[in-house]
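Asks: sharing a model prediction with you, sequence too.
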Amino acid sequence: MPGWSVQVDRTRCLGCGVCAAYAPGSFTQDDEGLAVLCDPPADPVEQVRTAVDSCPTGALSLAITDIATDDREG
């Protein structure tokens, strides 16, 4: 399980598709064009963050729930 989670507020979504363009392994669109989160999201967190930051209506939110240990330690 990744150390992050993403949410879609479909009431704010305009269906522009920017999320699916930036992170196609994590977002798709339904028949109405609204954002749908893939389960599980398959893109790296930075790619998902780009999609979240690019959403023109702020319909996406990203929460970092666990900070992974990286090469800076040890």
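Replies: In hand now; what should we look at?
Asks: from here on, contacts and neighbour counts on C-alpha atoms
Replies: OK.
Asks: what residue is smack in the middle of this protein?
Replies: In the chain, the centroid-proximal residue (CA atoms, centre = their mean) is residue 48; its distance is 4.0 Å.
Asks: got a list of what residue 35 touches?
Replies: Listed by CA atoms under 8 Å, 6 or more residues apart in numbering, the contact partners of residue 35 are 8, 10, 13, 15, 17, 19-20, 27-29.
Asks: on that earlier part again, what about the residue nearest to the centre of the chain, which SS state?
Replies: helix (DSSP: H, G, I helix; E, B strand; the rest coil).
Asks: structure two is appended below for comparative analysis:
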Amino acid sequence: MSERWHVEVDRSVCVGSGMCAGIAPWAFRLDTARQSHPAEPETDAAGPVLAAAESCPVEAITLRTLDDGAAVFPPEDA
């Protein structure tokens, strides 16, 4: 079984750059206010989802493993 992640977007921080939706359009959507949200709160671990989180200019995206809640992004030691 592959690893799964819990995806959150802090909408109070999101500036609507659209980077996440451009990199992983199946995983992120922009609403009419240009605020990002995950298409699904849980997703398979995937490079583009991580790249989308890393590319967010305000680090509004948090990824955690579903099994133990460990931080994927941003890393806890950052």
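Replies: Looks like it came in fine. Note that the structure is a prediction, hence the values are computed from the model and not measured.
Asks: TM-score for the pair, please.
Replies: Once the chains are laid over each other, their TM-score by TM-score structural alignment, normalised by the length of the first structure reads 0.76; 66 aligned residues with a CA RMSD of 2.2 Å.
Asks: report the buried members of the contacts of residue 35 of the first structure.
Replies: 8, 13, 15, 17, 19-20, 27-29 (16 or more other CA atoms under 10 Å).
Asks: which one of those is nearest residue 38 of the first structure?
Replies: Residue 38 of the first structure has its nearest neighbour among these in residue 27, at 5.5 Å by CA to CA.
Asks: pull the number of nearby residues for the residue nearest to residue 43 of the first structure when sequence neighbours are not counted.
Replies: Once flanking residues are discounted, residue 43 of the first structure sits nearest to residue 25: 5.3 Å by CA to CA, 6 or more residues apart in numbering. Neighbour count of residue 25 of the first structure, defined by other CA atoms under 10 Å: 19.
Asks: residue 25 of the first structure: which element?
Replies: Counting by DSSP states H and E, there is no helix or strand that carries residue 25 of the first structure.
Asks: what does it correspond to in the second structure?
Replies: Matched to the second structure by TM-score structural alignment, residue 25 of the first structure sits across from residue 26.
Asks: isn't that match right up against residue 37?
Replies: No. Using CA atoms under 8 Å, residue 26 of the second structure is not in contact with residue 37, being 11.2 Å away.
Asks: about what we covered before: was I right about the residue nearest to residue 43 of the first structure contacting residue 47?
Replies: No. Between residue 25 of the first structure and residue 47 there is no contact under CA under 8 Å: 9.7 Å.
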